[in-house]
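A.B. asks: Give me the fold of what follows.
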Amino acid sequence: MVQRRRRLLDVDTIVDASLACVDETGRLTMADLASRLGTSASAVYNHLSGRGAIIEALRERVVLAGMRIPPLDGTDWTGQLAAWMRSYRDALARHPRLIPLLTENTMTGGPVLRGYDRVAALLREAGVPAREVLLWISVLDSYALGAALDLAAPEAVWRDGDGELPALDEALRAAPGGPRRADEAFEIGLAALLTGLRHRLAAATGPVTG
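C.D. replies: Model (predicted):
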């Protein structure tokens, strides 16, 4: 009798299969993952402690692979934040079905947290009070997540109103189509966020440099 060879497992193989599950189905269960790998859930646990650990490995794979971490080199802080936000949004948009899973899990991965530590340091250097740093990180994080979902949305997000919705119909006709709409909307919102932050800091402490 010929025995079927089991697929050799390692963390990268498990993460590859997990990402494929999420991209195809929008969910991640240990049963589905084990079936895709041709092994048992207990074999997966030998490499990653559970579903939460797998999601954090996915976060590290997807987000860190494309995210531009602020260099903290003394250059324009708004430019550094904008570059981080653009790269974050683009990385997430490649796997939009992963986003709901990321938001339900506590971030624990060292490399990911070090990236957020850089952002926190950049905000402090810009003059953001310590009490508001995490609040602004939450604002920026939420915006990047939503913008990534928008980039992955269907081209026709709103149907034509057939004359019954004149203001919306005018907006639909005037707006750029396809990915340009999502890109331009992201840039408008990003500029508004950063301008709002600069004005808030200026109102509290006087003119802000950078």
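
A.B. asks: can we go C-alpha only for contacts and neighbour counts from here?
C.D. replies: Will do.

A.B. asks: Count the neighbours of residue 104 for me.
C.D. replies: Applying other C-alpha atoms under 10 Å, we find 10 residues neighbouring residue 104.

A.B. asks: Let's compare: structure for the following, please.
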Amino acid sequence: MARPRKPLLSRDRIVTTALALIDEEGLAALSTRRLAAELGVSGPSLYNHFATKEAILDAAADTVVGRVDLSMFRDGRDWRGALLAWGRSYRAALTEHPRLVPYLAVGPGLRPAGLRMADAVFGGMVEAGWPPAQATRIGALMRYFVTGSALGSFAAGFVGDAAAYDPADYPHLGQAHLLARHREQVDEGAFETGLRALVDGLALQYAELGAGKDDAQGGAKGAAAE
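C.D. replies: Here you go, the predicted model:
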């Protein structure tokens, strides 16, 4: 009997199936036994490609992060524009797989795509003139903001029944039953509002940082002239 042209299993097929299972049922549904059943293979055969379930999760997480655009940190864009563009791309990648976000939220660990993203953001901020400690904080706060926004929908948390929001109890929620109907508009608008506010706030700090440098240089020149 001729051998199949393609192997029954591959790392890509395992990761794709694992992501689909997580998307459908959540992180708790993923086990090597369940994954093997979905793939139609025996459990031990997975270990020819991945040593542990955690290794499969890491590969799935890195696949998602690997889709985040990082070109804005290399194309000469100013740091504000880079953060805005990166934040949008980062969130877009995560919202495709919201049930994986809790695993991604703990940080990159040793995952290559995650580390490349951290390196690009940190390097971009330092090259723009941010002190290294502050560049680290910027990367952290962006991760907090983006992962938090990708965990779930604010608008979808409200039911579509107007009777649920009795004005006697909730005088300001008369339109809350319409939120879920406009989920994308509400959630995308909230993210964009927050992202711009975050970057605008950083811009104020950046201006203060520049003013501090100017004051220090002016003082040094004055001392030298005395």
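
A.B. asks: Would you pull the TM-score for this pair?
C.D. replies: Once superposed, the chains reach a TM-score of 0.83 (TM-score structural alignment, normalised by the length of the first structure), with 199 aligned residues with a C-alpha RMSD of 2.7 Å.

A.B. asks: Just tell me what residue 32 of the first structure corresponds to in the second structure.
C.D. replies: Here residue 32 of the first structure is matched to residue 34 in the second structure, going by TM-score structural alignment.

A.B. asks: Secondary structure element for its match, which one?
C.D. replies: Assessed by DSSP states H and E, residue 34 of the second structure sits inside helix 32-39.

A.B. asks: I would like the range of the first structure that aligns with the next helix or strand after that helix, please.
C.D. replies: Going down the chain from helix 32-39 of the second structure, the next helix or strand is helix 53-65, by DSSP H and E. Using TM-score structural alignment, the residues of the first structure aligned to helix 53-65 of the second structure are 51-63.

A.B. asks: Can you pull out the residues in contact with that stretch?
C.D. replies: Stretch 51-63 of the first structure has contacts (C-alpha atoms under 8 Å, 6 or more residues apart in numbering) with 15, 18-19, 28-30, 48, 88, 91-92, 95, 101-102, 105, 107-109, 111-112.

A.B. asks: follow-up on the earlier one: with the first structure overlaid, report how far the helix holding residue 34 of the second structure is off on average.
C.D. replies: On superposition with the first structure, the mean distance recorded for helix 32-39 of the second structure (mean C-alpha distance after the TM-score superposition for the first structure) is 1.6 Å.

A.B. asks: on that earlier part again, the match of residue 32 of the first structure: neighbouring residues, count only.
C.D. replies: 14.

A.B. asks: Roughly how far does the residue nearest the centre of the first structure sit from residue 61 of the first structure?
C.D. replies: Residue closest to the average C-alpha location in the first structure (C-alpha atoms, centre = their mean): residue 92, at 4.1 Å. Counting by C-alpha to C-alpha, to the nearest Å, the gap from residue 92 of the first structure to residue 61 of the first structure is 11 Å.

A.B. asks: now residue 170 of the first structure
C.D. replies: Applying C-alpha to C-alpha to residue 170 of the first structure and residue 61 of the first structure gives a distance of 42 Å.
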